[in-house]
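[1] only geometry, no sequence info:
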């Protein structure tokens, strides 16, 4: 996977519009999108067209059955998980080309077992306490562009 500059991994995404927006961001920066089943929507051509995802043909994406499948393909030591439970701000991470940014489903975030296995690789996006969390597409965009800022844009 060294030829891929950046990976974005969505674990069990629930909302097609969020995934579509993240997919568009991936196209914009040349990142590979990983979708981990189950998905809360369909990826057939009709559904994509109806959702207005006319750029989907330009998206480099993979669909896998388990989060561990993406981790093994990318490299477990290359993954950065994003969670409101993270102790390190996303701007404090030292991203490198080929890294993967992992996000959980909109309603519940990443599984505690996943986060517990990699506490030093769990990041948060700072926000005021009044905001429980950010929209998944917004959080992914913030993370992707911080990573791209650090590794450079081709």
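    It's in. It should be emphasised that the depicted structure is a prediction, and the values quoted were computed from it without experimental measurement. Residues are numbered from 1 along each chain as shown.
[2] CA atoms for contacts and neighbours, from now on please.
    OK.
[3] contacts for the helix or strand encompassing residue 9?
    Per DSSP states H and E, residue 9 falls inside strand 6-11. With CA atoms under 8 Å, 6 or more residues apart in numbering as the test, strand 6-11 has contacts from 26, 30-37, 67, 70, 74, 97-105, 110, 144.
[4] Name the single longest helix found in the chain.
    helix 136-151 (DSSP state H).
[5] so what's the nearest residue to residue 121 once chain neighbours are set aside up against?
    Distance criterion CA to CA, 6 or more residues apart in numbering; nearest residue to residue 121, sequence neighbours excluded, is residue 80 at 5.1 Å. Contact analysis of residue 80 by CA under 8 Å, 6+ apart lists 99-102, 121-123.
[6] Nearest spatial neighbour of residue 60, chain-adjacent residues omitted?
    Leaving out its chain neighbours, the residue that sits closest to residue 60 by CA to CA, 6+ apart is residue 32, at 5.0 Å.
[7] Make sure the one you found is actually in contact with residue 59.
    Yes: in this structure residue 32 lies within contact range of residue 59 using CA atoms under 8 Å: 7.4 Å.
[8] ok, and here's another one to check against it:
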């Protein structure tokens, strides 16, 4: 991240993303909102993918991206960082608006095609859901990430943590 920026409020982590446009959009949001990003490999596309680059535009050079070769590597990094792991999942029961976010939290979104596996669910400090109409399956992962990151940032700023 460029040195003229203050420390990020949160980290937004992508678990094995498989749609380059969504990953690029999320990373662009991270750059614009001063969020750190983490990508847990393997991704379903190369970082040179034109769709990824187009969605991220020239913002990608402005985001602090930690790349992790595996879930185990990410977990090692997370334990060292001390951040709580907050998983966004359609399988969770706690609404994101009912959760108390804190500075340093790591918001994790699963794969667009398959979500997050059980080992990721088991490692999470909290699992949150965005309540939807009962006949609807899920939101686009970039939209869900933006909604929850916005609420987390609102709470952190409201509570004077940033």
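    Here it is on my side, so go on. Just so it is clear, the model here is predicted, and its values are computed rather than measured.
[9] Quantitatively, what TM-score do the chains reach?
    Both chains were compared after superposition, and using TM-score structural alignment, normalised by the length of the first structure their TM-score is 0.87; 151 aligned residues with a CA RMSD of 2.2 Å.
[10] Tell me if I am right that the residue nearest to residue 121 of the first structure is in a strand.
    Yes: when DSSP: H, G, I helix; E, B strand; the rest coil is applied, residue 80 of the first structure is found to be in a strand.
[11] still on that earlier bit, and the strand holding residue 9 of the first structure, how far out from the chain middle?
    Between the centre of strand 6-11 of the first structure and the centre of its chain there are 4 Å (CA atoms, centre = their mean, to the nearest Å).
[12] That strand corresponds to what range in the second structure?
    The alignment of strand 6-11 of the first structure onto the second structure (TM-score structural alignment) covers residues 10-15.
[13] Most neighbours of all the contacts of residue 80 of the first structure, which one?
    With neighbours taken as other CA atoms under 10 Å, the top of those is residue 100, carrying 30 neighbours.
[14] Wait, that residue touches residue 78, no?
    Yes: the pair residue 100 of the first structure / residue 78 is scored as a contact, 5.9 Å apart, by CA under 8 Å.
[15] coming back round to it: got TSV for the contacts of residue 80 of the first structure, with secondary structure and distance to residue 4 of the first structure too?
    Output for the contacts of residue 80 of the first structure, formatted as TSV (DSSP: H, G, I helix; E, B strand; the rest coil; distance: CA to CA, whole Å):
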residue	secondary structure	distance to residue 4 of the first structure
99	strand	9
100	strand	10
101	strand	13
102	strand	15
121	helix	20
122	strand	21
123	strand	21
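[16] can you list these in TSV and add distance to residue 15 of the first structure?
    As requested, these are exported to TSV (distance: CA to CA, whole Å):
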residue	distance to residue 15 of the first structure
99	24
100	21
101	18
102	16
121	25
122	23
123	22
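[17] Check those residues against the second structure and tell me which are still in contact there.
    The subset of these whose aligned counterparts are also in contact in the second structure, taking both residues aligned by TM-score structural alignment, their matches' CA atoms under 8 Å, comprises 99-102, 121-123.
[18] between the residues you listed, which is closest to residue 91 of the first structure?
    Checking these against residue 91 of the first structure with CA to CA, the nearest one is residue 123 at 8.8 Å.
[19] corresponding residue for the closest one in the second structure?
    For residue 123 of the first structure, the aligned residue in the second structure is residue 128 (criterion: TM-score structural alignment).
[20] thought that match was touching residue 94?
    Yes: here residue 128 of the second structure reaches residue 94: they are 5.1 Å apart, a contact under CA under 8 Å.
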